[in-house]
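> how would this look folded up:
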Amino acid sequence: MKNKIINCLSKFVCLVMATMIFDHSVNAQLKPISSDEYVSELDKKVSAWLDEFIVPGAALALIDNGKIILQKGYGYADIKNKVTVNGKTGFNIGSISKTVAAWGVLKLVEEGKIELDSPAENYLTRWHLPESEYDVNKVTVRRLLSHTAGLSLHGYPGWSPSDTLPTIEQSLSGKNNGPGDVRMIMEPGTKWKYSGGGYTILQLIIEEVTGQKFADYMQAEILNPLGMTNSSYTIDDKILSASSLEHNGYGEVIPFELFTAEAAAGLHTTIEDFVLFAMASLNVPNGLVADQSILEQSTIKLMTSPAPAANGRYGLGYGIDSIQNSQAVLVGHGGANTGWHAYLRVNQQTGDGFAMITNGGSGHNVYRQAYCDWVNWKLGVSLGNRCIKTITPLLINAIRREGIDAAIARYKKMKETKSEDYFFSEGALNNFGYELLRSNKVKEAIEIFKLNVEEYPESGNVYDSLGEAYMVDGNNELAIKNYEKSISLDPENTNGVEMLKKLKNQ
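Take a look at the predicted model:
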């Protein structure tokens, strides 16, 4: 089944997706060193990680005891023209857009224009949730913010610059490039289930309540007052002129993506601006933010505290990460869109923070290494298996040097001899296969999907993906065979059912 990199928290959540695969090289506890010494060491590591994971560029900021100790760009925004990343280079930050959008909602709550526990329907006239077996009045603003409203639609793929973007209402009704409409699929208030669609409802609520475009409201009421004047939910000429290019897992330039679902996925920012938001999220007076009165400290505390039914992992727009073997609780979010990866975590108890943005399909590997290293330095603890490297970049380099057969042989050898040092998973292979497919390397994609079938023969998803690759290659007979196998293993695979009908009717 097609696994696009979409703004979302992935199967374990984008907010924690960011911490699933880290590096053993940072597992050993570091000796106590000063911030200057640490920044000097980290500088060298970041450049090495960019090379290792085939990511052209990144920008990183660190906060230590309420002060910014690092704010720097690494690598390239545009390799061909030798444009390096600097403090004003723009990056999309994926689902961290939700965290910033939550500030916009909570500002309206403070002003008495929205009530957290009122039904979302009270504020909607332009679109309404479809009828279902569940009570629509239980879909409250608080539950939308905390992903406990029982809604569908995990995340969004983007649109290309040549596409005509749908309206918010059209997107909510299913015209959104793939993921379907937003509807109630479980009892609201009973379970945490990530829904980017819920944040598109919040985007619409902001427009309904204020009478303004979402992006205009956010610029005037949140971004500009925070000093984030080079950030925007509107991708205009100013934003594009300062933006990095975006790249796939091969480090190749890919088309720029646009989003109707701005609140869920559309914020573009720079590291200079991003660190200002990190400082504001610390919820302590610091003197660096242009306007400290945007939200009350009590409101930020509410946003960064566990919400009901969120299993302690999520507040109102913020993910909550309790670090094992320590007393630390870090709050923030992760973000991923095709070609972009970003990560934010702050420790409100100590005034420390980590913010990183990257411009490559494997950028999550870079910030995971950096974050794991930083946690080790700040807290003196290892994140253990959360620090294991992904195997995918090794496969990419092996394909480049020796071809697909050698790459697969390398994978099998590494799994046999280095299983504790690298992260091997069905999802990683599946995503890599789609990277190849998107790069028109169809034959190589087929071989990777075949490897995934060999490794995970009881998964319906791997056969679905192989079926799609065969379909792209024009081999309908094998496409049908694999889709049929996928459906036999996973009868609820609606994508496979639809593709099978399409193939058999040709």
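
> Going by C-alpha atoms from here, please, whenever you check contacts or count neighbours.
Noted.

> can you count the residues close to L50?
L50 is flanked by 22 other residues according to other Cα atoms under 10 Å.

> Which of the helices or strands spans it?
helix 35-52 (DSSP states H and E).

> structure for this one too, so we can compare:
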Amino acid sequence: MRLLNIKLFVFAGILTFLFQISSSSLYAQRTIDQLNANLQAMYKSYKLPGFSIAIVNKGKVIYENGYGYADIKARKPFTPTTIQNIGSISKTFVAVALMKAIEHGYFTLETNINDILPFKVSNPYFPNDSIKIKHLVTHTSGIVDRNEIYYKSYIWDTKNISILKELLPSSIYSIMSTGADVDTTLKDFMYSYLNSDGKFFTKENFYDSRPGERSEYSNIASALAAYLIECKSGKSFSEYSELFILTPLKMFKSGWFLKSIDLSQHTKLYAENMEVFPLYQLVTYPDGGLRTSVDDLSKYVIEMIKGFNGKSDILSQKFYVEMFTPQLFVTTPPKNINLNKRNKGIFWNLYPTGYIGHDGDDPGISTCLRFNPKTKTGYVFLTNIMATNEVLSGEIKSIEKVLEDFCDSIRSQN
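Take a look at the predicted model:
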């Protein structure tokens, strides 16, 4: 009798376990179906040409989908494998590559950049103050993105540059075209802009503030951090990041240049009036030039979460911890940043909600990547239009809110 009771007890336990699994699966399917319905409704009522999303949880992609069109005229769907440039999310790849370079022993965050560069860079207002790598990665270096030069670093894939006149504000169009005097290598651009003998150099390339004193977003400083890796590794940044990030993560549809990706899978890039931008590349490509898909980016998000939890294949855990540790201190904050809303890791944004991530925008694109390494959830969002007005910006933020709310709803299941 006792044996029979034990068997009945075990059987009941198995039934309870299977019921719990079934209930959890049904709940997950219901929430995913609701998410899809919400996103479908948003696409139908919004002005976005197309977008794609991926949701990750516990080391897996639990949902990915595309909505709308990668090419409106050809009615080509926007799918999770659709490729586009991702703007400043690219800087997070600089962060990972930089930590890999530190793991290789090339330098530390405290290293003076002039100990690495083949030419000298100093703030003319404070020539005796050292700019360190930690200043570049927290946007406190004092380096200014002077638009009349920085915008010229966009190289447009068109012979008819005047097409941009209908797509860009006149103030930007007047300078955002590739001129004969624009250096087309990362090294040459950095020298020309930052060295006192460079042809683009002026005191206005720097803020009148000491390194570490002022927070101000700088694409050029971000690209300079990537160039430091080139100086020490002997490889271009694109080669280095491909070797140590893209290839190990099997991000085979991703690349830094148009020649590196399958252009048949690349989306059209739309302006606010739904006219199509020509494709473009960046001289300062590490700051915003990676081309990829949500399918590939989901692998990257999963790896970042794994790395935080000590299970990464590309970087030791202590370097993830350092990369995601707040670098700016409430007791001595730099000017021009509210640390109650956002802190900085190594290029990564750290939010009070526990999320880590980055946004991106450029002509024809808006992007967002977020994850919570403790709950092991996250999402990726790509759309093929830039938020140039309050309506588009509001629509994009609404979608991101739905995705974050979904991630929050499933963390209780973890």
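
> Got a TM-score for the two of them?
Once superposed, chain against chain, the TM-score is 0.74 (TM-score structural alignment, normalised by the length of structure 2); 337 aligned residues with a Cα RMSD of 2.8 Å.

> what about the helix holding L50 of structure 1, how far off from structure 2?
Comparison of helix 35-52 of structure 1 with structure 2 after fitting gives an average deviation of 2.5 Å (mean Cα distance after the TM-score superposition for structure 1).

> got the buried residues for that helix?
For helix 35-52 of structure 1, the neighbour count (16 or more other Cα atoms under 10 Å) marks V39, V46, S47, W49, L50 as buried.

> Who are the packing partners of it?
The helices and strands touching helix 35-52 of structure 1, judged by 3 or more Cα pairs under 8 Å, 6 or more residues apart in numbering; DSSP states H and E, are strand 57-64, strand 67-78, helix 363-379.

> now the ones you listed as a markdown table including distance to A342 of structure 1 and mean neighbour count?
As requested, those are arranged in a markdown table below (distance: least, Cα to Cα, whole Å; neighbours: other Cα atoms under 10 Å):
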| stretch | distance to A342 of structure 1 | mean neighbour count |
| --- | --- | --- |
| strand 57-64 | 9 | 25 |
| strand 67-78 | 14 | 20 |
| helix 363-379 | 7 | 24 |
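
> how about CSV for the ones you listed, with distance to D291 of structure 1 added?
Below are the helices and strands packed on helix 35-52 of structure 1 laid out as CSV (distance: least, Cα to Cα, whole Å):
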stretch, distance to D291 of structure 1
strand 57-64, 19
strand 67-78, 17
helix 363-379, 28
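
> Could you say which one of those comes nearest to T338 of structure 1?
With distances scored as Cα to Cα, the stretch of these nearest to T338 of structure 1 is helix 363-379 (10.2 Å).

> ok, the aligned partner of F347 of structure 2 in structure 1 - contacts?
In structure 1, F347 of structure 2 lines up with G317, judged by TM-score structural alignment. With contact set as Cα atoms under 8 Å, 6 or more residues apart in numbering, G317 of structure 1 has these partners: K98, T99, V100, A101, A102, L145, S146, M303, T304.

> Under the alignment, what does L117 of structure 2 map to in structure 1?
L117 of structure 2 maps onto L124 in structure 1, by TM-score structural alignment.

> Next: F78 of structure 2.
Looking across to structure 1 (by TM-score structural alignment), F78 of structure 2 lines up with V85.

> Go ahead and confirm its match touches S243.
No. With contact defined as Cα atoms under 8 Å, V85 of structure 1 does not reach S243; the gap is 9.4 Å.

> With neighbour numbers in mind, choose between the two.
V85 (26 against 23).

> What residues does the more buried one make contact with?
G57, A58, A59, G73, Y74, G75, Y76, A77, S244.

> Verify the stated contact: Y217 of structure 2 with H139.
Yes. Applying Cα under 8 Å as the test, Y217 of structure 2 and H139 come out as touching, 5.2 Å apart.

> Which one of the two is surrounded by more residues?
H139 (24 against 18).

> which one is the aligned residue in structure 1 for that one nearest to, not counting chain neighbours?
In structure 1, the residue matched to H139 of structure 2 (TM-score structural alignment) is H147. Residue nearest to H147 of structure 1 in three dimensions, not counting chain neighbours: Y194, with 5.1 Å by Cα to Cα, 6 or more residues apart in numbering.
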